[in-house]
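Asker: No letters, just coordinates:
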């Protein structure tokens, strides 16, 4: 009885499989249409934000071998908006590539040519013009095929971009060219045309601080180094200083984690100084210099920092303190030479530069100190 039922059930299954619309829509993977290879490239802006462009790349040479040089712009790629004869778009821009949508993904909120765009993935289109700026379009519809279903109401952003002459590119290529700490320039290049546009992160400092805030709730917050690194970033970039002071204090004294040492105390003193709490900053900095963890190199570096800030007399005091704590230790006499030359006492500067030359740990430093002696003799400071 079971065998008799089996064949009718199989027959019903085959009929269902053959008539199922969903399964009929399935297809195998074939080479890309027109041999327009898919390309994807990602560029980070700093350590956190990144941009990804995905596109299919046609070439100047047609699949039949025809050289289309001089026939790309205005012919293969029409000027203006075009009725493509298919889909719902009666006036379609160029898909800025081949086959599916060219897409661009922003990991964070950014700006394109100075205009804001939210994080996310967008369809990228262009209106190509002759002898005038082009229009870059980012559409909220990133899943359509090409521009056949382009709808202006789905635009998230439109900006003008200026085409430029370029060295010849056989394959349509997107390349991240200029790369700065808070921005990058992305350019479409094909045939003899290049079209660059700038992508920037409007408040990179806030992006880092927001991320540090999260990281400090995880493993980074279980060491004094994590808190000190975050506080130091804010100090060096003059941002979120009140919060940075809390982080610096955690680096110094958080139970089971904080550690009072030259590094953590110096960071705290620097933030207090930036907050114009000078007397507190000086007190903490002297605590750092006199701390058992302070090394002659650290104190020397602080003295040089004071010179660069124009605080020559204060720098000399620090170099003298270093000499008192660590006599005859490299680079204590280098510091004294720098300090005295900064205050105009070249006689003493020469004395300590000669002493430093005899103590130099290598030939490079020995030569440097001997040159310093000559400079001081002519009234020039380091």
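Answerer: Sure, I can see it. Keep in mind that what you see is a predicted model, and the values were worked out from it rather than measured.
Asker: Could you use CA atoms for every contact and neighbour count after this?
Answerer: OK.
Asker: pretty sure residue 137 is in a strand, no?
Answerer: Yes. Assessed with DSSP: H, G, I helix; E, B strand; the rest coil, residue 137 lies in a strand.
Asker: From residue 67, how far out is it?
Answerer: 29 Å (C-alpha to C-alpha, to the nearest Å).
Asker: So which of those two has more stuff around it?
Answerer: Between residue 137 and residue 67, counted using other C-alpha atoms under 10 Å, the more crowded position is residue 137 (24 against 12).
Asker: what's near enough to touch the more buried one?
Answerer: 123-127, 155-159 (C-alpha atoms under 8 Å, 6 or more residues apart in numbering).
Asker: need these in TSV with distance to residue 316, can you?
Answerer: Output for these, formatted as TSV (distance: C-alpha to C-alpha, whole Å):
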residue	distance to residue 316
123	62
124	60
125	63
126	62
127	65
155	63
156	59
157	57
158	58
159	56
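Asker: State the pair within those that is farthest apart.
Answerer: 127 and 156 (15.1 Å; C-alpha to C-alpha).
Asker: Just give me the longest helix of this protein.
Answerer: Counting by DSSP state H, the longest helix found in the chain is helix 2-19.
Asker: what does that helix rub up against?
Answerer: Contacts for helix 2-19 (C-alpha under 8 Å, 6+ apart): 23-24.
Asker: higher neighbour count, residue 127 and residue 156?
Answerer: Taking neighbours as other C-alpha under 10 Å, residue 127 and residue 156 compare with residue 127 leading, 22 against 16.
Asker: At the geometric centre of this protein, which residue sits there?
Answerer: With distances taken as C-alpha atoms, centre = their mean, residue 46 lies nearest the centre of the chain, 1.5 Å away.
Asker: residue contacts, that one?
Answerer: So residue 46 contacts 180-182 (C-alpha under 8 Å, 6+ apart).
Asker: Below is an additional structure, to be compared with the one above:
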């Protein structure tokens, strides 16, 4: 009688173990270009944000920047989905007033200047379906060179006397996009 009880208990344990494994959630591996976000103010304690961008961070991995973000072509500003820009207050990009809301942020890289583009497109993968007719604002900004090379594409915000500057950096390329109030 005792043997049947032990066998029954072991069988039940295996059955439970098997049922738990078949119901376990499979989680994807880490993305090669992980999603990130930058916002201003940068403090996570400050919930009164002016601007935020969500983007993916591609790596150079011994590739050239002009192959990953070709000059003269619309680029999604990162990897995977196009970068998503949220303005929590109306702001100016150049001479164009942009209403508070969520947009796609594209750029057109160039050797001496990049064109920053705010578009009404939303939920877009890459820049394959970019439509110039959906542009809300465009601004050409100069390219500068950084002292150190950045392996991963990066975005950071900095307060400016007239608003906030969104800094884009990858390899030695640096671009500052001014948003004014």
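Answerer: Thanks, I have it. Bear in mind the structure is a predicted one, so any value in this text is a computation, not a measurement.
Asker: returning to what we had before: tell me the helix or strand right after the longest helix of structure 1.
Answerer: helix 21-24 (DSSP states H and E).
Asker: which SS class is residue 21 of structure 2?
Answerer: From three-state DSSP, the assignment for residue 21 of structure 2 is helix.
Asker: Residue 125 of structure 1 against residue 93, yeah?
Answerer: Yes. If you go by C-alpha atoms under 8 Å, residue 125 of structure 1 and residue 93 touch, sitting 6.1 Å apart.
Asker: Looking at the two, which is more packed in?
Answerer: residue 93 (29 against 25).
Asker: shouldn't the more buried one be in contact with residue 123?
Answerer: No. Counting by C-alpha under 8 Å, residue 123 is not a contact partner of residue 93 of structure 1; they are 11.5 Å apart.
Asker: In which helix or strand does residue 156 of structure 2 reside?
Answerer: strand 135-160.
Asker: residue ranges for the strands of structure 2, please.
Answerer: Along structure 2, counting by DSSP state E, strands occupy 35-40, 51-56, 83-87, 91-93, 96-98, 101-108, 113-119, 135-160, 163-180.
Asker: mind giving me TSV with the ones you listed and columns for distance to residue 10 of structure 2?
Answerer: Formatted as TSV, the strands of structure 2 follow (distance: least, C-alpha to C-alpha, whole Å):
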stretch	distance to residue 10 of structure 2
strand 35-40	45
strand 51-56	48
strand 83-87	53
strand 91-93	67
strand 96-98	67
strand 101-108	57
strand 113-119	62
strand 135-160	52
strand 163-180	58
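Asker: who wins for proximity to residue 69 of structure 2 among those strands?
Answerer: strand 101-108 (8.4 Å).
Asker: and that closest one, what other elements does it pack with?
Answerer: Under the contact definition 3 or more C-alpha pairs under 8 Å, 6 or more residues apart in numbering; DSSP states H and E, strand 101-108 of structure 2 sits against strand 83-87, strand 113-119.
Asker: So what touches that strand?
Answerer: 71-77, 82-89, 114-122, 127.
Asker: starting at the chain centroid, how far to that strand?
Answerer: 11 Å (C-alpha atoms, centre = their mean, to the nearest Å).
Asker: buried residues in it?
Answerer: 102-108 (16 or more other C-alpha atoms under 10 Å).
Asker: ok, for residue 365 of structure 1, nearest residue in space, not its chain neighbours?
Answerer: Excluding its sequence neighbours, the residue lying closest to residue 365 of structure 1 (C-alpha to C-alpha, 6 or more residues apart in numbering) is residue 357, at 7.2 Å.
Asker: which position in structure 2 aligns with residue 134 of structure 1?
Answerer: Aligning on TM-score structural alignment places residue 134 of structure 1 opposite residue 114 in structure 2.
Asker: What's the local residue count around that match?
Answerer: 21.
Asker: Verify the stated contact: it with residue 142.
Answerer: Yes. Residue 114 of structure 2 lies in contact with residue 142 (C-alpha under 8 Å); the separation is 6.4 Å.
Asker: Can you pull the residues that touch both of the two?
Answerer: residue 175.
Asker: residues in contact with residue 266 of structure 1?
Answerer: Neighbours of residue 266 of structure 1 in contact, by C-alpha under 8 Å, 6+ apart: 284-285, 288.
Asker: any idea how far it lies from residue 288 of structure 1?
Answerer: 6 Å.
Asker: on that earlier part again, please list only the buried members of the contacts of residue 46 of structure 1.
Answerer: Here, 16+ other C-alpha under 10 Å leaves residue 182 buried among the contacts of residue 46 of structure 1.
Asker: hmm, back to that, quick one: closest of the strands of structure 2 to residue 64 of structure 2.
Answerer: strand 163-180 (8.6 Å).
Asker: and the angle from that closest one to strand 35-40?
Answerer: With axes from the mean of the first three to the mean of the last three C-alpha atoms, to 10 degrees defining the directions, strand 163-180 of structure 2 sits at 90 degrees from strand 35-40.
Asker: mean distance, strand 163-180 of structure 2 to its aligned residues in structure 1?
Answerer: Here the mean offset of strand 163-180 of structure 2 against structure 1 after fitting is 0.8 Å, by mean C-alpha distance after the TM-score superposition for structure 1.
Asker: for that strand, the distance to its chain's centre please.
Answerer: The answer for strand 163-180 of structure 2 is 14 Å, by C-alpha atoms, centre = their mean.
Asker: now it: which residue numbers in structure 1?
Answerer: With TM-score structural alignment as the criterion, strand 163-180 of structure 2 aligns to 183-200.
Asker: Identify the residues contacting the matching stretch?
Answerer: Taking C-alpha under 8 Å, 6+ apart as the rule, stretch 183-200 of structure 1 contacts 45, 60, 69, 72, 110-114, 161-179, 182, 201.
Asker: One more: stretch 127-139 of structure 2?
Answerer: 74-76, 82, 93-94, 96, 98, 106, 115-121.
Asker: Buried ones among those residues?
Answerer: 74-76, 82, 93-94, 98, 106, 115-121.
Asker: neighbours of the closest residue to residue 113 of structure 2 other than its chain neighbours, just the number please.
Answerer: Once flanking residues are discounted, residue 113 of structure 2 sits nearest to residue 142: 4.2 Å by C-alpha to C-alpha, 6+ apart. Neighbour count for residue 142 of structure 2, taken as other C-alpha under 10 Å: 14.
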